[in-house]
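Engineer: any chance you could fold what I've pasted below:
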Amino acid sequence: MKLAKTLAIWMLCCILSIPIYSQLNNDCNAGGAIGDNLLNNGSFEDGTLGFVGGGSGMDSWQSFGNIFLLESPDGYCQPVPTVAAPGNGKNFVKMFGTFSGVSVLIGPAMEAEAGETYVASVDMYSPKEEECNGVMFSDHIPEGNPNFGIVQIQYLDGGGVVLGFSESKQFDYKYAAGRWTEMSTIGVIPDGAASVRIVVLFIQPGFDGGAIYYDDAKLALKAEGVSTTNLACNDHVNVTLNSDCASDITGDMFIEGDYDDLTLDFEITNNIGAQIDPEFPIFNQTLNYSVIDICSGNSCWGTVLFEDKEDPTIDCEICPEINGSSVLDYSDDCILACYEQPILQLRYDDRLRDDLVMEDYEDFADDAMSDNCDNWDPEDVSFYDDYQSLGACVGTRLKRTWTVGFTRNDGTRGTVSCTREYFFAPVDLSTAREYDVDPLTGQYIIEPIEDTLVLPPASISLPCGVDVSPEGIAAFFDNPLTEDRDTDDNGIDPDELDVDLVVENNEGYAWGYPHYYQDGVGSGGPHAQKIDNEVCNLISGYTDQEIDACAPGCGGNRKILRSWVVLDWCTGQFAEYGQIIKSQDTQGPQLSVPNTSASVDPWNCTAAVNLPAPEHIGDDCDSDVTYYIGNTGGYSVSGNATDGFVLHGVELGTHTIEYLSEDCCGNIGRATMQVTVVDQTGPVAVSKEFIVISLTNVGNTVDEFQGFAKIYAEDIDNGSYDGCTGVSLEVRRTPVCDAADAQWGPFVTFCCEDLQGGGSAEINVELKIEDEYGNANIVWATVLLEDKSGTIPVIPPHMFLTCDMDYNDFSITGG
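Structural biologist: Okay, the predicted model is just below:
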């Protein structure tokens, strides 16, 4: 707090552009009487109502900060006129802090001389908390709020510079009790000072709220003289602590007779001389005190005992004892459901019990106990229960009586008690409700609805073959990932968690049964609790009517028309509720089909593909399912599931074929497979049947006689072709003339050796036809080789003829 005040003073000095100065102790240099008030407008009656924090607005005062001059309430629980003005008139000043900082009232400077004693005071007020209930910004300063108000006497030199100050105690949250308190200070003018003034401050170190009201400011000179009054202390003083376990003690309480507390200073110490805070002293222990008159220096002493004489109290306004006879007599916080009574009465899990009706001692103490000095022991807190049945159709009262023991100041023991009353009510059948439906998805919103009977969804869809009893439905919807804590229903007195009165984590109960919700021992609650027979005043039962859900004889598919009846056997009223349960196959058959491939035929570059039967085909409910072909990409299909399907005219490439299967509920299963058509068919090879070729004489100077012939593949081909692509032609033969003839090539050769001395010879030549995919076909052709070339002519050498020679005469030219 000292740091906060120092910071506030520094900020004030910055605002007023004055140097930082030091605080002086309260002091007195005069024993005479306190003179008249030197302030002309100490009661703030002269000024303009409203905001005055801009520097002016009140006669004789400078004002800076969040300051208002008021005469009537402004909505934030300021004091009403009957308690507002202890001074002359009805106006008062309100200072508050919306933001951190200082608000200040500065009075006029009065001429003064060194050594004179001055007294300053102002009345301060902050409302009680209850006076401010419901207001937007409370003026109450709560406990722990660091805001405070003070009054100072400031000492100024001839140039108006502050040399120092003395100040009062801080008016803080401890004084926020809805009453006016005079805060005062006394001081002696230091050397060098030429004037004195009063300063009233509201200091807000942080951003906490609250406000202080100020009225009846005084600044007065204390007359000179020597006090002849001798102090006479009481030998022993007993002080009763207030409701905050603090003392409101002042110095004059120790003095015999009347005395001005302003000039008294006192100190309290223990038996070893350590100083004790008089506001929060040690109680029930004798302490020492000493008092000194700061004006005369006279002193006296004695002993003091601080006593706590307030007994603890218990708040009995929560669920008070009323001896109610129906649920209408109790507030909602005091009503429990009948099915919660065993949890308390059989002393099921302690945390769960405490959630229903508070029984934790520490929680009870924090919630209901009140004692100024906390002079009680948590070990002395206890309770007992009294269950009073008014009949199963009316309900049960629970009276829980709390007792707190404590030790009084004189050492005697005392107790305080409080009885709280609760009511276990039967289940009200008229409050039964259904789950909401999501308007976007049409699905039921299964989430806890507490304190009422909840009906299961009116429409439930299950796979075929699932058990449609309430037990089967609950098992189907139960989350396998959560651990169910099932009740054993043995009703024995529990040992820790031996009796599971609450079934936890069975999510299926909400679908299969009428139910209610109850918190459990574990997390994740509240949990649905089934009503499958008798619970409290309710009995439930059902009847079923079964019809086929799909085609007659479609196994495992059925529709149940379930009629629930929930009877309140106390009133005779009952609720009928219909539930449609469809156990129906909604999934199509499952198929898996292998991929297949085929080659085109030799003529049209298309294929007729035998489609494979599915490797697997089955259905959850229909044991006799078959298949058919769906989308083929435009190709025609023939056949049936028994003999097989054929896909016609399929071109080269990969094609997706759809297989379909329909069960007896009309659900269709789909699967696709890939048909890949490739060209693995060789071309059609055609060769000529009669080919005759003759050797040709080739003359050379080495050997006059050489027969030679060559035949090309095109000469042998007779229109070979491929259905998809163009073809290439190559030939070969058994080599005789040239070794290269053994390899495929564009032609083969013949020579004289092929005739083997004869006039002709038949020679076989292979013709290979190959398409662009490397598919080939070979055909043979027989070539008849003949030698019809004759001898090779010899040209005579060059000669010269005369003009009379006949060049046609071979006898001359040769031949």
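
Engineer: every contact and neighbour count from this point should use C-alpha atoms.
Structural biologist: OK.

Engineer: doesn't residue 580 make contact with residue 546?
Structural biologist: No. With contact defined as CA atoms under 8 Å, residue 546 does not reach residue 580; the gap is 10.1 Å.

Engineer: what do the two both touch?
Structural biologist: Common neighbours of residue 546 and residue 580 (criterion: CA atoms under 8 Å, 6 or more residues apart in numbering): 559-561.

Engineer: compare with the first, here's sequence two:
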Amino acid sequence: MLWTDFMGKVRKIPIALFCVGLLSTGSINLLQANESTTSPVLVCDDQINVSLNENCEAVISVEMVLEGESSIPGFDPSNYDIDIEGAASNIISEVGIFTVTITERNPPFTPPLNSCWGHILVEDKLPPQIDPNSCDCPENNTDPDCVLPLLCDELAEILDGNINVPMPVVVENCTDITTTFRDEIFDNGNCSETVVKRIWIYTDGGGNKVESCPFYYRIIPITVNNNVVGPKNEVYLDCGVGTTPQDIYNFFDAKYRDENPCDNGSGICDPNSHYYDADYVEAYEDAVHAYALMFSFPSIHGLPLINHICNTATTYTDVVIPICSSEPECSDNAKIIREWKIYDWCNSIVEPIVFTQVIKASDNTPPNIYVKDFEVSVDPWGCGGTVYFPDPIHLTDNCSSFVRYEVTSAPGLPGIDVQYDPIKGWFVEDLPTGLYQFFYHAYDCCDNVTSAGVYVRVIDGTPPVAITKQDIVVTLIPSPGHDSIEGLTKIFAESVDNGSFDGCGPVRLEIRRDNNNCGGYNGNLTYNNDGHSHDDPFDDDNGRFVTFCCNDLVENGVDADGDGVADYAQIKVWLRVWDDGDGDGYFGTVGDNYSEVWSFIRLEDKSRPTIICPPDATIRCDADENNLHDVGQATAYGACGPMAVDYVDIATDMTSCNIGTITRKWFVVNYPDEFCYQYIIKTGDYSGPPIIYFPNDTIVDCTEEINAVPTWIAGECDQLGYSVQRDTFYFEEGACFKIINYWQVIDWCVYDPNDAVHGAGIWSDIQVVKIIDNIAPTIDGCQDAVFDADDKQDLDSDGIVCENNMVMLTNSATDNGDCASNWLKWTVQVDLYGDWNIDYIFSSTAPPGSTYYLP
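Structural biologist: From the prediction side, this is the model:
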């Protein structure tokens, strides 16, 4: 025989060696051995077969495994160790194939130690044992324990093994038992006894079988009077649950399981759990069934009766009476009077058994209601809030859609009147700030009630009412004594406020501007440094005021009158009004509220300017008091810088020598009421009479100018002046005309009009000016003229007809030269008859009324 690679080394071994120590018959297919030069050859059986004893044990010895141990000199099994894979010792207590190894011990052997190995097939060859005293249902027995509590139509269940029946007592030494049976039925009809003959068959894990003695089980007809159990007289269901017997069974089945869970988390009812207990589960299911059955069906031996079962017939009738409410939504609530009747078909003379149930399918479960705490704010006009209670977040009933609710105040809150309005719902008016508890009460069709408390916090969440004044006019204020600092002005929040208020308490005012033209005023654009919107950490004015400056007029000014000067500027300001909403005594904290409103400020410069007069001045009498470089000039400053000034001398207390005091009134242009006074003192000394030079007499051509005037040499403060009176004489002494100038020079420092007798301070002189014209005028023309003597009619009645009374002679002359004049003197001489005798002389110098006057 050759060994395989799986078994070990390959070599030939005498066949006689294999026959030593075999424990079981059969051929040996495979051998193994380990070889050593210092130890005897060890040979183990390839496989030995071992059967477990009645205690499910098998003791494995060295001799059982080794082959040819008798040929080993001095063999002693105690010199070898036995190791069984999967076993703690040499005792095996379960069926299977095990690997066993035999190893030399040290001592007496020395290393290397020799060993060999093989297999053990452990089997259970003992069949299960039936207790002969457990055949409790022999043939023709009258033992009531062998009467099955079954109905005729449940025979299939016992045949399927689903109903527990008396069974033999079986003992198995080692493995699990598989139980089967073999039945023979003796059916004698519904009104007679039925017998089931059963042989129980038990098979263990090794396939060993044993059959029991016959068991005879009897199923007897139903005895109605004695065996039927009626359902409970009164049954209370939740509305919406079906009212058929099966519906009632299902309802109480679920109710029991809900109130009494099978598994408390230990896994005892979980078939997949290590802690699963089938007996416990079976008992639990029996309890569930018994509980549900007693409310739903008449029963016998725990089995429900309905319709035709074996020798019985079961019927019921219902009378339905509505309960709770007549609302259509409440139709699921009803009272049912149910009458059961059970008939015995095998005993027709027996009256049926009657059971009456009153089934109240009403809403026994209060509705579900869920509400949440909420906050409301006070009204804007007071410190009380109107609380409108919202509909519940969740409001349902297990039976119907008809659920109503009402709201009440919590006990111990007197004076709180919860009202109802079909449109507004439930509400409370004028509830002061604070925390209050109210209760929602939900009612279903059957007036089951569930109450849920809700806390309502009334807070001051309403911002205050912000009111501002409109058309506020403010003027700039100058900085007296600081002509380099422009005027400023401030508007405080209280000046803009027009009665802002909060219903719950005082308010705080803050103000800011919409823009800032005034550099250096960080708080103008922000309220304060509280950290809210439009606040600034560097704003330290606490929102009390805003500042305006002259640059506002420059940047935003309106020139209403067109004079080039801004008359006003419209500047927008914001008023923020805080309340103490959280009542912590501080404004601007988390629970506080604010409102904002704006207004326009009309900024004008209506300030009165300041004028500063120059110091009084002393000048010489001949100095010019209007030379401001000498006497000084006033300065004036308004709110926005220097302003124009002017002056008028309102009093002059001077001597005629220009010595004395001038009172000068300086004033601000356009502000005549803003003025001051300066006194100018003029001084000087008298230096004697002046030297006067009058113009000399002169003869001039008419083309020469006559512009000579008196001149003089006088002191610095002499006040000299001259005057002249002229007389003109024509044709005097052969001249064209002559002018007599009567000159007078007066020194007003000396001359006294009231003392004219002494003549001090006045000088006179006469000047003669002759104007001569040496060029005669020229007669333009002298032409001869002939006239007709044609007075034949003697029109003038003088008796002379050889005459002409209409003769008119005219002529013109021109005065030429540098002294020409339009005034000419005419003389016309008439020589009648050409005899060189002058008969008539006409002249412009004749008397005007004369016949010979020439106009």
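
Engineer: where does the TM-score land?
Structural biologist: The TM-score (TM-score structural alignment, normalised by the length of structure 1) is 0.39; 401 aligned residues with a CA RMSD of 5.6 Å.

Engineer: if we can go back for a sec, quick one: which of residue 546 and residue 580 of structure 1 has more around it?
Structural biologist: More neighbours surround residue 580 than the other of residue 546 of structure 1 and residue 580, with 17 against 12 (other CA atoms under 10 Å).

Engineer: list the contacts for that one?
Structural biologist: Per CA under 8 Å, 6+ apart, neighbours of residue 580 of structure 1: 458-460, 559-562.

Engineer: against residue 560 of structure 1, how distant is it?
Structural biologist: The gap separating residue 580 of structure 1 from residue 560 of structure 1 is 6 Å, by CA to CA, to the nearest Å.

Engineer: can you check residue 165 of structure 1 too?
Structural biologist: Distance from residue 165 of structure 1 to residue 560 of structure 1, by CA to CA: 93 Å.

Engineer: follow-up on the earlier one: and which of the shared contacts of residue 546 and residue 580 of structure 1 is nearest residue 300 of structure 1?
Structural biologist: residue 561 (98.1 Å; CA to CA).

Engineer: the closest one and residue 581 touch, don't they?
Structural biologist: Yes. Here residue 561 of structure 1 reaches residue 581: they are 6.6 Å apart, a contact under CA under 8 Å.

Engineer: give me the more crowded residue out of these two.
Structural biologist: The neighbour comparison of residue 561 of structure 1 against residue 581 (other CA under 10 Å) goes to residue 581, with 22 against 17.

Engineer: residue 460 is in contact with the more buried one, correct?
Structural biologist: Yes. Assessed by CA under 8 Å, residue 581 of structure 1 is found in contact with residue 460 at 4.9 Å.

Engineer: the lengthiest helix in structure 1 packs against which elements?
Structural biologist: When every helix of structure 1 is counted residue by residue (DSSP state H), the longest turns out to be helix 2-16. Where contact means 3 or more CA pairs under 8 Å, 6 or more residues apart in numbering; DSSP states H and E, helix 2-16 of structure 1 is packed against strand 101-106, strand 195-204.

Engineer: want to try CSV for those, with distance to residue 771 of structure 1 and mean neighbour count as columns?
Structural biologist: CSV is the format used below for those (distance: least, CA to CA, whole Å; neighbours: other CA atoms under 10 Å):
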stretch, distance to residue 771 of structure 1, mean neighbour count
strand 101-106, 100, 23
strand 195-204, 101, 25
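
Engineer: okay if I get those as a markdown table plus distance to residue 54 of structure 1?
Structural biologist: Below are the helices and strands packed on helix 2-16 of structure 1 laid out as a markdown table (distance: least, CA to CA, whole Å):
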| stretch | distance to residue 54 of structure 1 |
| --- | --- |
| strand 101-106 | 10 |
| strand 195-204 | 15 |
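
Engineer: among these, which comes closest to residue 576 of structure 1?
Structural biologist: strand 195-204 (66.9 Å).

Engineer: residues of the helix or strand just after the closest one that come out buried?
Structural biologist: Sequence order places strand 211-222 as the next helix or strand after strand 195-204 of structure 1, per DSSP states H and E. Residues 211-222 are the ones in strand 211-222 of structure 1 that count as buried (16 or more other CA atoms under 10 Å).

Engineer: identify, from those, the entry nearest to residue 661 of structure 1.
Structural biologist: residue 211 (83.0 Å).

Engineer: hmm, the closest one is touching residue 68, no?
Structural biologist: No. Assessed by CA under 8 Å, residue 211 of structure 1 is found out of contact with residue 68, at 10.9 Å.

Engineer: no further queries at this time; thank you.
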